[in-house]
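Engineer: One predicted model, sequence on top.
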Amino acid sequence: MSDSASSPAPHQPPSPPKTKPGSLLRSSLLTGSMTMVSRVLGLIRDIVLAAVLGAGGAMDAFAIAQKIPNFFRRLFAEGAFSQAFIPVLSEYREKGTHAAVKELVDKVAGCLGSILLLFTLIGVAGAVGFAYVFGYGYADEPEKFSLLVELVRITFPYLMLISLTGFAGAILNSYDRFAIPAVTPIFLNIFMIAAALLVADFFPNPAYALAWSIVAAGVFSLLFQLPFLKQIHLMPSPKLDWSHPGVKRILVLMTPALFGVSVSQLNLLLDSVIATMLGDGAVSWLFYSDRLVELPLGVFGVAIATVIMPGLSRLSAAQSGEKFSQMLDWAIRFVVLIALPATLALIILAEPILYTLFYHGEMKQTDILMSAYSLKAYALGLFAFMLIKVLVPGYFARQDMKTPVRIGIIAIGANILMKPLVVIPLVMLWGLGHVGLAFTTAMAAYVNAWLLYRGLRRAGVYTPSDQWVKLWLRYGAANGAMVAVLLAFLWHWNLWVDWPALERVIRLGILCAAGFAAYLLALLAVGVRLRDFKAQP
């Protein structure tokens, strides 16, 4: 089929997608599968990082350096911007012409691009300041701090590149082209793996090769998206116009959302800053444990949120309140289905997973044990992290940016108040301050999720279905079966540190397969069926 046949004419509005039974499920599974590939490659990347850099030293500096542009990326691209942009774009698409949509895209591209360029130049020029703020604990370690500054200077342009990639992805998601934005993160992992294995030896420190690979991946990711924008006749022609009504609306919506959508990121960032003051290795231990929690969060939580955001925005614009509530209920049910077993599995299998993935090269047994402690603490918050991903769109799709901000302030305040109460005793008694950081972040996520949920209920936006009592009993029984199987295996398999790498891989594979089979069979036994997740608007 030709491009002209498969895409709307340049001056004709695209036909709105028809919602079919099971379309959300299919879209979520498609996006999740693409993201799964990316996350698996991300695990391979982290395995390579552990072998090349280990924990502490250069790895600490690299973890902080790459976190800085990623933090701001989530503000500009995946966070406040996309949550403000998609509802406005959906409204233009629902009520206006394709020409109006194209004009909005052009003006947003010009304004967003100018902000990103200016901020990137400030970041590169002020790398010392950013390194001091984000890596405060390294200020009295000249060698590590100098490395951190240089890595920040190299990686900061990634912010602009990946934020523009996120802008392109938001447009594609709004037109239900979920696969392309979902597959794009794969490139970062491929570039970093290639840099670590092929060119790291040509640099004085492998961290430099990894930093440059991040920038190269950003360029490639942006270029990869452009042809698909052209297919839907929305290739941006950037124009700087701050007076455009759509741009002004996005800025108004985005300003409070900058804070509200990034609460969990601010909490994680706070962990990293404090971790720089807890001694060598603490940042790396949190990095490795956080990466494992990000696997189910990124594959399922982000996928579900990505899929429902355009749909919720369209339903809000069409004033379909009942269907809006049903879509939220569907998303929450899906989160419970995935998050509870993932949480329990990560807590129970923390040591086997870490030994299997990272116990080689520069990684020591102490690093594995310390990472396992923080992995268990982070995993406690996985359900809340995923729930936040699907509750926040319930506000932003209705262009309510202020409520998540108020809730975010409360959650961050709770996190800050809890940290001295938890971290200081753990540091003084057992030297496990990094575990306290992870635990308080997890608990703050529950504060955030509960307040978001309560706000939607009180506003009458979300009304849970009458099936929840039965669902909780069913999910509880299935999770109990999975836990029993995993604990039975681990009762006999407890020598992970002594087994060779291949044996660890085989045994972990058997463990995961047995746990998954027990969960799936138990779900079927208590009456849960796939068709239950196809009944959505």
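Structural biologist: Yep, it's here. On a predicted model such as this, the values are computed, not experimentally measured, just so you know.

Engineer: drop to CA atoms for contacts and neighbour counts, all remaining ones
Structural biologist: Fine.

Engineer: got the residue ranges for the strands in the chain?
Structural biologist: For the chain, strands defined by DSSP state E do not occur.

Engineer: Tell me the helices and strands packed up against the longest helix along it.
Structural biologist: The longest helix of the chain (DSSP state H) is helix 23-53. Judged by 3 or more CA pairs under 8 Å, 6 or more residues apart in numbering; DSSP states H and E, helix 23-53 is in contact with helix 179-183, helix 186-194, helix 206-231, helix 282-296, helix 302-317, helix 350-358.

Engineer: for these, which one sits closest to Leu151?
Structural biologist: Between Leu151 and the helices and strands packed on helix 23-53, the shortest separation by CA to CA is 6.3 Å, and it involves helix 206-231.

Engineer: Report all helices and strands that the closest one contacts.
Structural biologist: Contact here means 3+ CA pairs under 8 Å, 6+ apart; on that basis helix 206-231 packs against helix 23-53, helix 58-76, helix 142-155, helix 158-174, helix 186-194.

Engineer: Now the third one: buried residues?
Structural biologist: Read it as helix 142-155. Lys144, Phe145, Ser146, Leu147, Leu148, Val149, Glu150, Leu151, Val152, Arg153, Ile154, Thr155 (16 or more other CA atoms under 10 Å).

Engineer: hmm, back to that, could you single out the most deeply buried of the helices and strands packed on helix 206-231?
Structural biologist: Ranked by mean neighbour count under mean count of other CA atoms under 10 Å, those are led by helix 158-174, which reaches a mean of 25.

Engineer: Below is an additional structure, to be compared with the one above:
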Amino acid sequence: MSDIPQPPPSSNPPPDAHRSIAGAAGLIGLATFSSRILGFIRDMLLARLLGASASADAFFVAYRVPNLLRELLAEGSMSSAFIPVFTEYHTLRSKKETWELASAAFTTLLSIVTLITLIGVVVAPTIVWLLAPGFHDDPTQLEITTVLTQVMFPYLIFISVAALTMGILNSLRAFAAPALAPVFFNICVIMAALFLAPLLEEPVIGVAIGVVIGGLAQLVIQLPGVHKRGLLFQWRFEPGHPGVRRMGRLIIPSLLGMSVTQINITVNTILASYFDGGPTYLFYGMRLIQFPLGIFGVALATAILPTLSAQAAKGAMDELRETVDFGLRMIGFIILPAMAGLILLRIPLVHLFFEHGAFSSADTEGTATALLGYAVGLWAFAGIRIIVAAFYSMQDTKTPAIAAVAAMFMNILLALNLMGPLQHAGLALATALSAMLNITILIAVLTHRLHGIDWWHVGKSLGRVLIATIPVALVCMWISSLGIWQREDEWITKGILVALGIGISMGGYMGTHALYRSPELDVLWQLVQLKVLRRTS
């Protein structure tokens, strides 16, 4: 793979570009925050309904299939393959050619995922047999897991087309509807758990039906935005369309490159089936990790990819380097204090959110150890999103795929060695360590490809972040040391304590950055001022 030649000198992107990215990320993050809150409500309902029972393990193993597909498509390969090509067409070609590309991509995608879904329903018993070897001695659990997998497989059709629609809207800088789509998914699952599940002999099947309905809702909520911009998908079966062929070449390696975390989690699900409650503990641990990762990491990567793609299409590599630098600094600014909070507040958070109904104190301990294993790699999970977005903007999906293969082998090796002494927590830690290897490889290659990244600038930013994280750590350690978390009641007091701890921590964190006059805080403050001025004008 040849290096990109050094471009002629050009000015760094203006602060407006940073504010635009931060503003889009803020919008996506706010919508994602709403989705995560509803997701927690959903998970609390599932924890109360299922606990860490055999039915819960069956559901979370079966849910791994559509959840993996969601990560691959909605938050991964579809966006990374579609947005750079669509942005290039939209930037350099006519509107007619752009919409023809979109319709051809829609028709090709729908045909492929419908065929995959039909095959998946038929071979679901084999999929389950491979995903859950720990269930082999329990035919009843294998059977219910198979049924759940078959029920949820059509989710692939809806979420795939929803991901394509999201790519179109994000390319046009329309972020609101795609970001809000998961909110409706969670509402559907919650409604199914509350009203449909109690009516069925196997309540967990009602939850699975809610997953499928939620996927449809994610698609429907985005269609008005596409229609408003003059696009009605037409049946245009042209798999040989030049743009579709380029997407195909990009999406195949990116399926591995962008989703290495999810692939590793799937491996962990297979191995966790050997431990009672293992799949459930890993699921809830990753749910807490996904809260800051989705709100900030995925939001920033989603917002930054169209900008990177436009810069790459124009050959503005100096601007692209500056945008990558900005993305890395913002990831560190937001993710590192969140990482400290999750590690130090892991017991209070799991206890407060999940220890209700069938979810016991032992389940809290098991989930908290899984959370600890995942949390040490949160910075790597988030940083990978930005670095991979830079590669995809240059329509290079092979390099991330190579790094992903190396990380995947490392994850399997570590998981097999750590699952003995650490059980399910060792599987979570293996995922985190393999993500660190992944990002190390990607950063080394990207630095070479871009002829350097301003690591001094990034390093100074990280230094400020580490100092500002000290008050976060002190407050979280105090909250976690209180004896209230061993008691079964006082939920209001516990909720106030967690909220108070987070509030004081963030006050200290932001105050420290204000003393250092951090550029990252300046960007956020200018964005807030701009929003206020717009509302008052």
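Structural biologist: Great, that's in hand. What you see is a predicted model; the values in this text were computed from it and never measured.

Engineer: so which of the helices and strands packed on helix 206-231 of the first structure gets nearest Pro296 of the first structure?
Structural biologist: helix 23-53 (8.5 Å).

Engineer: against the second structure, where does that closest one fall?
Structural biologist: Aligned using TM-score structural alignment, helix 23-53 of the first structure spans residues 20-50 in the second structure.

Engineer: The matching stretch vs the first structure, average offset?
Structural biologist: Superposed on the first structure, stretch 20-50 of the second structure shows a mean distance of 0.7 Å to its aligned residues (mean CA distance after the TM-score superposition for the first structure).

Engineer: which ones are touching the aligned residue in the first structure for Val260 of the second structure?
Structural biologist: Per TM-score structural alignment, the equivalent position to Val260 of the second structure in the first structure is Val263. Val263 of the first structure makes contact with Gly408, Ile409, Ala411, Ile412, according to CA atoms under 8 Å, 6 or more residues apart in numbering.

Engineer: filter the residues you listed to the buried ones?
Structural biologist: Neighbour counting with 16+ other CA under 10 Å marks Gly408, Ala411, Ile412 as buried within those.

Engineer: The residues you listed into TSV, with extra columns for distance to Thr184 of the first structure?
Structural biologist: Shown next, in TSV, are those (distance: CA to CA, whole Å):
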residue	distance to Thr184 of the first structure
Gly408	29
Ala411	31
Ile412	31
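
Engineer: quick one on the thing from earlier: of the helices and strands packed on helix 206-231 of the first structure, give the one that comes closest to Met254 of the first structure.
Structural biologist: Ranking these by proximity to Met254 of the first structure (CA to CA) places helix 58-76 first, at 9.1 Å.

Engineer: Near the equivalent of Leu253 of the first structure over in the second structure, how many other residues are there?
Structural biologist: When the second structure is aligned by TM-score structural alignment, Leu253 of the first structure is paired with Leu250. Look at Leu250 of the second structure: counted by other CA atoms under 10 Å, it has 23 neighbours.

Engineer: Contacts only, for Leu250 of the second structure.
Structural biologist: With CA under 8 Å, 6+ apart, Leu250 of the second structure has these contacts: Ala81, Gln395, Asp396, Thr397.

Engineer: now that we have those, which one has the most neighbours?
Structural biologist: Tallying neighbours with other CA under 10 Å puts Ala81 at the head of those, with 28 neighbours.

Engineer: quick one on the thing from earlier: just want to check the distance between the match of Leu253 of the first structure and Asp396 of the second structure.
Structural biologist: Distance, Leu250 of the second structure to Asp396 of the second structure, by CA to CA, to the nearest Å: 7 Å.

Engineer: re the thing from before, would you mind listing the two of the contacts of Leu250 of the second structure that lie farthest apart?
Structural biologist: The most widely separated members of the contacts of Leu250 of the second structure are Ala81 and Asp396, with 9.5 Å between them, by CA to CA.

Engineer: on that earlier part again, put together CSV for the helices and strands packed on helix 206-231 of the first structure, with distance to Cys512 of the first structure on each row.
Structural biologist: Below are those laid out as CSV (distance: least, CA to CA, whole Å):
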stretch, distance to Cys512 of the first structure
helix 23-53, 15
helix 58-76, 29
helix 142-155, 36
helix 158-174, 32
helix 186-194, 24
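
Engineer: closest one to Ala99 of the first structure among those?
Structural biologist: helix 158-174 (14.6 Å).

Engineer: Over in the second structure, find the residue span the closest one aligns onto.
Structural biologist: Taking TM-score structural alignment, helix 158-174 of the first structure hits residues 155-171 over in the second structure.

Engineer: average distance between the matching stretch and the first structure?
Structural biologist: Compared with the first structure after fitting, stretch 155-171 of the second structure deviates on average by 0.5 Å (mean CA distance after the TM-score superposition for the first structure).

Engineer: contacting residues around that stretch?
Structural biologist: Under the criterion CA under 8 Å, 6+ apart, residues 66, 69-70, 73-75, 78-79, 82-83, 86-87, 102, 106, 109-110, 113-114, 117, 175, 178, 211-213, 215-216, 218-219, 222-223, 225-226, 302-303, 306 lie in contact with stretch 155-171 of the second structure.

Engineer: Buried members of these into PyMOL, please.
Structural biologist: The buried subset of those, as determined by 16+ other CA under 10 Å, is captured in PyMOL by this line:
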select buried, resi 66+69+70+73+74+75+78+79+82+83+86+87+102+106+109+110+113+114+117+175+178+211+212+213+215+216+218+219+222+223+225+226+302+303+306
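
Engineer: Tell me, how many residues neighbour the alignment partner in the second structure of Val505 of the first structure?
Structural biologist: Using TM-score structural alignment, the partner of Val505 of the first structure in the second structure is Gly495. Here the count is done by other CA under 10 Å, and Gly495 of the second structure has 15 residues near it.
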